[in-house]
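In: Just need the structure, nothing else, for what follows:
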Amino acid sequence: MARVEVVQGDITREDVDAIVNAANSSLRGGGGVDGAIHRAAGPRLKEAGAALAPCPPGEAVATPAFDLDPPVRHVIHTVGPVWKGGTRDEASLLASCYRRSVEVADSLGARSVAFPAISTGIYGYPPDQAARIAVDTVRSVPTRVELIRLVAFDRVTYDLLTAALD
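Out: So this is what the prediction gives:
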């Protein structure tokens, strides 16, 4: 079972084998975490993502990390659900994002992976519910990944993830 930890910071600066991108289905970049990862990885990330698109909600695919600093070797792109009030299978789609991303990390041989808070920005997923799903899912997925780091951009998200972990 992977060790799960919560930190606050910039996911593009994490010292891990792979980082997860909260992407849109085009995999060409966007705002928030997606935009930050694309800026840090450089323009080849957009080209590599476009070649794999479209990616449906709940799925995950990987590209090289390009210009991200080592040891980051991979970017795992996952498309979270847009919140529609919780009546459109959003919880299972969000859990699938975390589960599929860990499975992709396993297939790449990654021993450490960092996740952002998927779907809690522009996609509107309630952060407290998303934190519980994130923690419960990464704890329950069988994996050879040794470290799963949940990276909060702000203090509120950090506190929610920490509470869910406890």
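In: hey, let's count contacts and neighbours off CA atoms from now on
Out: Noted.
In: how about the helices of the chain, start to end?
Out: Assigned by DSSP state H, the chain shows helices spanning 32-41, 43-52, 90-108, 127-140, 155-165.
In: Return the list of helices and strands in contact with the third one.
Out: Using 3 or more CA pairs under 8 Å, 6 or more residues apart in numbering; DSSP states H and E as the contact criterion, the secondary-structure elements in contact with helix 90-108 are strand 60-64, strand 74-79, helix 127-140.
In: hey, which of those is tucked in deepest?
Out: Stretch with highest mean neighbour count among the helices and strands packed on helix 90-108: strand 74-79 (a mean of 26; mean count of other CA atoms under 10 Å).
In: want to try TSV for the helices and strands packed on helix 90-108, with distance to Ala152 as columns?
Out: Shown next, in TSV, are the helices and strands packed on helix 90-108 (distance: least, CA to CA, whole Å):
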stretch	distance to Ala152
strand 60-64	20
strand 74-79	17
helix 127-140	10
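In: Contacts for stretch 30-43, please.
Out: Outside of stretch 30-43, the residues within contact range by CA atoms under 8 Å, 6 or more residues apart in numbering are 11-12, 21-24, 29, 45-46, 65-68, 116, 121.
In: now the other sequence, so there's something to compare against:
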Amino acid sequence: MPRLSAVHADITTLEVDAIVNAANTAMRGGGGVDGAIHAAGGPAILEDCIARFPNGLATGNAGWTTAGDLPARWVIHTVGPNRRAGEDDRSLLVSCYRRSLEVADELGAKEVAFPLVGAGIYGWSKEDSIGAALESVRANPPSVEHMILVGYDAETHRQIEAALAAAA
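Out: Predicted coordinates for the structure are as follows:
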């Protein structure tokens, strides 16, 4: 089982093997974390998304691209279920974390940083997203050595830390 930790940071600044992007099905950039990753990483990420995912990516799935100008080696893109659009199957949220870790294993990534997938404009609670991350890593322990859950703001960071402490 990987070491789990929380960090209060901008995910685009982390020097890790891979960062996870909460993408949309089109895989052409968007808002929130997706927009920040594409903006900071530069056009190489979008070019790789177009080449690797010409038809987009299904909800609950994950795939990787270059990290472009980011300090990470790779970006692992995952498409969370949009609860506000009626996609309320929690197993798809768990699948985002599981599939992202599987892709990280395929890449040989040892340290992976995750945002709280689905907890932004897609309407999942932070608690649901943190719980899905923990459930996924327990059910399917990856080869990844360190899984980082990133809280962009101080309150989210505190919530992640509290959940990790309660799960220990």
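In: And the TM-score between these chains?
Out: After superposition, the two chains reach a TM-score (TM-score structural alignment, normalised by the length of structure 1) of 0.92; 163 aligned residues with a CA RMSD of 1.7 Å.
In: Can you select the buried ones from the contacts of stretch 30-43 of structure 1 in PyMOL?
Out: This is the PyMOL syntax for the buried subset of the contacts of stretch 30-43 of structure 1, where burial follows 16 or more other CA atoms under 10 Å:
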select buried, resi 11+12+21+22+23+24+29+45+46+65+66+67+68+116
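In: I'd like to know which of the contacts of stretch 30-43 of structure 1 is nearest to Arg3 of structure 1.
Out: Pro116 (16.3 Å; CA to CA).
In: check contacts around the closest one.
Out: Taking CA under 8 Å, 6+ apart, we find Pro116 of structure 1 in contact with 11, 20-22, 33, 150-153.
In: Now render those residues as JSON lines, adding distance to Asp159 of structure 1.
Out: Supplementary listing: these in JSON lines, determined by distance: CA to CA, whole Å:
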{"residue": "Ile11", "distance to Asp159 of structure 1": "17"}
{"residue": "Val20", "distance to Asp159 of structure 1": "20"}
{"residue": "Asn21", "distance to Asp159 of structure 1": "21"}
{"residue": "Ala22", "distance to Asp159 of structure 1": "20"}
{"residue": "Val33", "distance to Asp159 of structure 1": "19"}
{"residue": "Leu150", "distance to Asp159 of structure 1": "12"}
{"residue": "Val151", "distance to Asp159 of structure 1": "11"}
{"residue": "Ala152", "distance to Asp159 of structure 1": "9"}
{"residue": "Phe153", "distance to Asp159 of structure 1": "11"}
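In: ok so, going back, from the contacts of stretch 30-43 of structure 1, which single one is nearest Ser101 of structure 1?
Out: Asn21 (9.5 Å).
In: I figured that closest one hits His74, correct?
Out: No - in this structure, Asn21 of structure 1 is not within contact of His74 by CA atoms under 8 Å, at 10.2 Å.
In: List the contacts of the spatially most central residue of structure 2.
Out: Centroid check for structure 2 by CA atoms, centre = their mean gives Val20 as the closest residue, at 3.3 Å. By CA under 8 Å, 6+ apart, the residues touching Val20 of structure 2 are 75-78, 100, 112-115.
In: how about 6 Å then?
Out: Listed by CA atoms under 6 Å, 6 or more residues apart in numbering, the contact set of Val20 of structure 2 reads 75-77, 114.
In: Please apply the same query to Ala109 of structure 2.
Out: Ala109 of structure 2 makes contact with Asp17 under the criterion CA under 6 Å, 6+ apart.
In: ok, now with 10 Å
Out: Counting by CA atoms under 10 Å, 6 or more residues apart in numbering, Ala109 of structure 2 makes contact with 16-18, 73-74, 101-103, 143-146.
In: Likewise for Gly86 of structure 2?
Out: Gly86 of structure 2 sits in contact with 122-123, where contact means CA under 10 Å, 6+ apart.
In: quick one: what's aligned to Gly63 of structure 2 in structure 1?
Out: Superposed on structure 1 with TM-score structural alignment, Gly63 of structure 2 falls opposite Val61.
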